[in-house]
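Visitor: next come a sequence and a model predicted from it.
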Amino acid sequence: MATDMSWLQVIVLSLVQGLTEFLPVSSSGHLRIISTLFWGEDAGASFTAVVQLGTEAAVLVYFAKDIWRILLAWFAGLADKSKRNFDYRMGWMVIFGTIPVGLLGFLGKDFIRENLRNLWITAAMLVLFSFVFIIAERMGRRERSFDQLTMRDALWMGLAQCLALIPGVSRSGGTVSAGLFLGLDREVATRFSFLLAIPAVLASGLFSLPDAFSPEAGQAASGLQLFVGTAIAFAVGYASIAWLLRFVAHHSFAWFAAWRIPVGLLVMALLAAGVLQA
């Protein structure tokens, strides 16, 4: 039987969602850890998915001009072959790159919501995947620009996005690391990562909306709580996007490992000591 979420829990977790959704530290992992540490129970995958709609709305607003341009070019290209420019191809790249996570998320929904939300898995991914960031930064040539993106890039970054279904990995961390391995500039990989996440996260949030009110696993939130939580995530998420794009222009993603690794090790220690329950 699901328990009801308190207003304090909703506000804190929504702030955490907004702060961590776009940073390569895993928002779902942090929500899982903080909810269990301070409230003794997992808020659940459905609450996470719905509140993510707020941060994705922030992406829609922040990249509104780019998204509108791509949509216009995509529809124009469908009607007229002579208008199939880079933005038209970008539309197909986002669609193509979304297919892997869409299929895996739909087919493995129950397994993801229950089995993968074990805190041992979350902690291990926080630590282990940090080394992927470090290796990607060291090996990536970071020389390819936005207009050099290809369908092959979309496929590999789309496959990497599937790893974000595991709390502790990070959607942006997985896709940007894949982009770096492919030789993309860090800021280019980050921008495409944002665009690639839009269809998957919107679909996940809308699909999970009914279950958030009466979840089979996790906690239940009222309609007003979900609305307020989504609004908080939107406001904080918008600021996070602007900060991250400025940061990645001059700094390595590997810096985030300095946060992820200690947090992961701390969670493991708390689990081993019995302070947290997996």
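Guide: Received, thanks. All values reported here derive from a predicted model rather than from experimental measurement.
Visitor: drop to CA atoms for contacts and neighbour counts, all remaining ones
Guide: Will do.
Visitor: number of residues surrounding residue 130?
Guide: 27 (other C-alpha atoms under 10 Å).
Visitor: where's it, which helix or strand?
Guide: In the assignment (DSSP states H and E), residue 130 maps to helix 119-139.
Visitor: who's in contact with that helix?
Guide: With contacts defined as C-alpha atoms under 8 Å, 6 or more residues apart in numbering, helix 119-139 is touched by 25-26, 29, 32-33, 166-169, 173, 177-178, 180-181, 252-254, 256-257, 260-265, 267-268, 271, 277-278.
Visitor: check stretch 187-205 too.
Guide: 46, 49-53, 56, 59-60, 94-95, 97-98, 101-102, 145-146, 157-158, 161, 171-172, 175-176, 179-180, 245, 248-249.
Visitor: returning to what we had before: just the buried members of the contacts of helix 119-139?
Guide: 25-26, 29, 32-33, 166-169, 173, 177-178, 180-181, 253-254, 256-257, 260-261, 263-264, 267-268, 271, 277-278 (16 or more other C-alpha atoms under 10 Å).
Visitor: for the longest helix seen in the chain, which positions count as buried?
Guide: In the chain, with assignment by DSSP state H, the single longest helix is helix 186-213. Across helix 186-213, burial judged by 16+ other C-alpha under 10 Å covers 186-202, 204-205, 208-209, 211-213.
Visitor: could you check how far the very next helix or strand once past that helix is from the centre of its chain?
Guide: Later in the chain than helix 186-213, the nearest helix or strand by DSSP H and E is helix 223-248. The chain centre lies 12 Å from the centre of helix 223-248; the measure is C-alpha atoms, centre = their mean, to the nearest Å.
Visitor: here's the one I want to compare it with:
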Amino acid sequence: MLAWLIVTAYVPVAVAGVALDKVFRTTLGQHVPTAIFFALNGIALFVTEQLRRGGTARRRAVAVAARGEEQLSAEEQSDLRITRLTMRQAVTIGAAQIIALLPGISRTGSTISAGIFKGLNHEDSARCALLHAAPVIGGAALLKLPPLLGALGNGLRGPLLAGSVAAFVAAYLAPRYLARHFEHRALIPFAICCSVVGLGSLAYFAVA
């Protein structure tokens, strides 16, 4: 069931990514729009956290209900709670990744925010975002790698390899960090970081 939720939620972002790829890369992929979106990403995370604290976001119960579920690991319990989402809720959370096609918008942040508004807690929303990462990143790789392996990739393969290694290390460490972070903290540090970097970048590129 969990696999079907992930695959179904992937469909909207896949369609949008293919249809709007050129727009995201050219018109919106400039320095100033990217800086603006980065700052807006931080503001969105801040607003999400404030609304959650104010009770606007529905909270899905985190207590295990079925007999014997208390014997499951924390990851297994989280997966079980995620599978209790309806298909519509899962697709909505997955579709939030479309926003992350905009340069400067965090895929993980947008998915976590959508998960919170659909009733998941921080930990489950983060896990849901990480589970959604595999098909999205895999699909993007299938779309972008073939041209880069040809003539268009001349001079880019070294940076591409270095970036891929860095991304692999970050992807390996991120789930552990987020799991610990959301045990006692919220989205505010990420919101502040994105807002400061985005506004600073906007100021820099606006006068450059």
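Guide: Thanks, I have it. Because the structure is predicted, anything quoted here is derived from the model rather than measured.
Visitor: give me the neighbour count for the residue of the second structure sitting at the aligned position of residue 234 of the first structure.
Guide: Under the alignment defined by TM-score structural alignment, residue 234 of the first structure is paired with residue 168 of the second structure. For residue 168 of the second structure, the tally of surrounding residues (other C-alpha under 10 Å) stands at 12.
Visitor: ok, now residue 44 of the second structure?
Guide: Using other C-alpha under 10 Å, residue 44 of the second structure has 19 other residues around it.
Visitor: residue in the first structure matching it?
Guide: Match for residue 44 of the second structure (TM-score structural alignment): residue 132.
Visitor: and that match, how far from residue 143 of the first structure?
Guide: 19 Å (C-alpha to C-alpha, to the nearest Å).
Visitor: spit out the contact partners of residue 6 of the second structure.
Guide: 90, 94, 131, 132.
Visitor: widest-spaced pair of those residues?
Guide: By the measure C-alpha to C-alpha, 90 and 131 form the most distant pair in the contacts of residue 6 of the second structure, at 11.8 Å.
Visitor: list the contacts for the spatially most central residue of the second structure?
Guide: Centroid-nearest residue in the second structure, with C-alpha atoms, centre = their mean: residue 108, separated by 1.8 Å. By C-alpha under 8 Å, 6+ apart, the contact set of residue 108 of the second structure is 97, 126, 129, 130.
Visitor: aligned partner of the second one in the first structure?
Guide: Looking back up the chat, that one is residue 126 of the second structure. Using TM-score structural alignment, residue 126 of the second structure lines up with residue 190 in the first structure.
Visitor: kindly report the same for the first one.
Guide: In the first structure, the residue matched to residue 97 of the second structure (TM-score structural alignment) is residue 161.
Visitor: surely that match meets residue 99?
Guide: No: the pair residue 161 of the first structure / residue 99 is not scored as a contact, 10.2 Å apart, by C-alpha atoms under 8 Å.
Visitor: from the buried ones among the contacts of helix 119-139 of the first structure, which land in helices?
Guide: 29, 32-33, 173, 177-178, 180-181, 257, 260-261, 263-264, 267-268, 271.
Visitor: and which of those residues is nearest residue 10 of the first structure?
Guide: residue 32 (12.8 Å).
Visitor: with adjacent residues omitted, what lies nearest to the equivalent of residue 194 of the second structure over in the first structure?
Guide: Using TM-score structural alignment, the partner of residue 194 of the second structure in the first structure is residue 260. Closest residue in space to residue 260 of the first structure, ignoring its immediate chain neighbours: residue 126 at 5.3 Å, by C-alpha to C-alpha, 6 or more residues apart in numbering.
Visitor: for residue 93 of the first structure, see how far away that neighbour is.
Guide: Look at residue 126 of the first structure and residue 93 of the first structure: by C-alpha to C-alpha, they are 29 Å apart.
Visitor: more crowded one of these two?
Guide: residue 126 (29 against 22).
Visitor: and the more buried one, how far from residue 134 of the first structure?
Guide: 13 Å.
Visitor: for residue 199 of the first structure, same thing?
Guide: Counting by C-alpha to C-alpha - residue 199 of the first structure and residue 134 of the first structure are separated by 28 Å.
Visitor: and residue 111 of the first structure, by the same measure?
Guide: Residue 111 of the first structure is 29 Å from residue 134 of the first structure, by C-alpha to C-alpha.
Visitor: and those two? Which one has more around it.
Guide: More crowded of residue 111 of the first structure and residue 134, by other C-alpha under 10 Å: residue 134, with 17 against 11.
Visitor: how far away is whichever residue in the first structure pairs up with residue 156 of the second structure from residue 114 of the first structure?
Guide: Aligned against the first structure by TM-score structural alignment, residue 156 of the second structure finds its counterpart in residue 221. To residue 114 of the first structure, residue 221 of the first structure is 18 Å away according to C-alpha to C-alpha.
Visitor: between those two, who's got more neighbours?
Guide: Legend: neighbour count by other C-alpha under 10 Å for residue 221 of the first structure and residue 114, higher for residue 221 (25 against 14).
Visitor: any idea what residue 8 of the second structure aligns with in the first structure?
Guide: Per TM-score structural alignment, residue 8 of the second structure is aligned with residue 96.
Visitor: ok, that match touching residue 156?
Guide: No: using C-alpha under 8 Å, residue 96 of the first structure is not in contact with residue 156; the gap is 10.3 Å.
Visitor: anything in contact with each of the two?
Guide: By C-alpha under 8 Å, 6+ apart, no residue touches both residue 96 of the first structure and residue 156.
Visitor: OK, contacts around residue 192 of the second structure?
Guide: 42, 46.
Visitor: if we use 10 Å, what do you get?
Guide: By C-alpha atoms under 10 Å, 6 or more residues apart in numbering, the contact list for residue 192 of the second structure reads 39, 41, 42, 43, 45, 46, 198.
Visitor: ok, now residue 18 of the first structure?
Guide: 27, 51-52, 54-56, 58, 229-241.
Visitor: the same query, at a cut-off of 7 Å, please.
Guide: By C-alpha atoms under 7 Å, 6 or more residues apart in numbering, the contact set of residue 18 of the first structure is 55, 233, 234, 236, 237.
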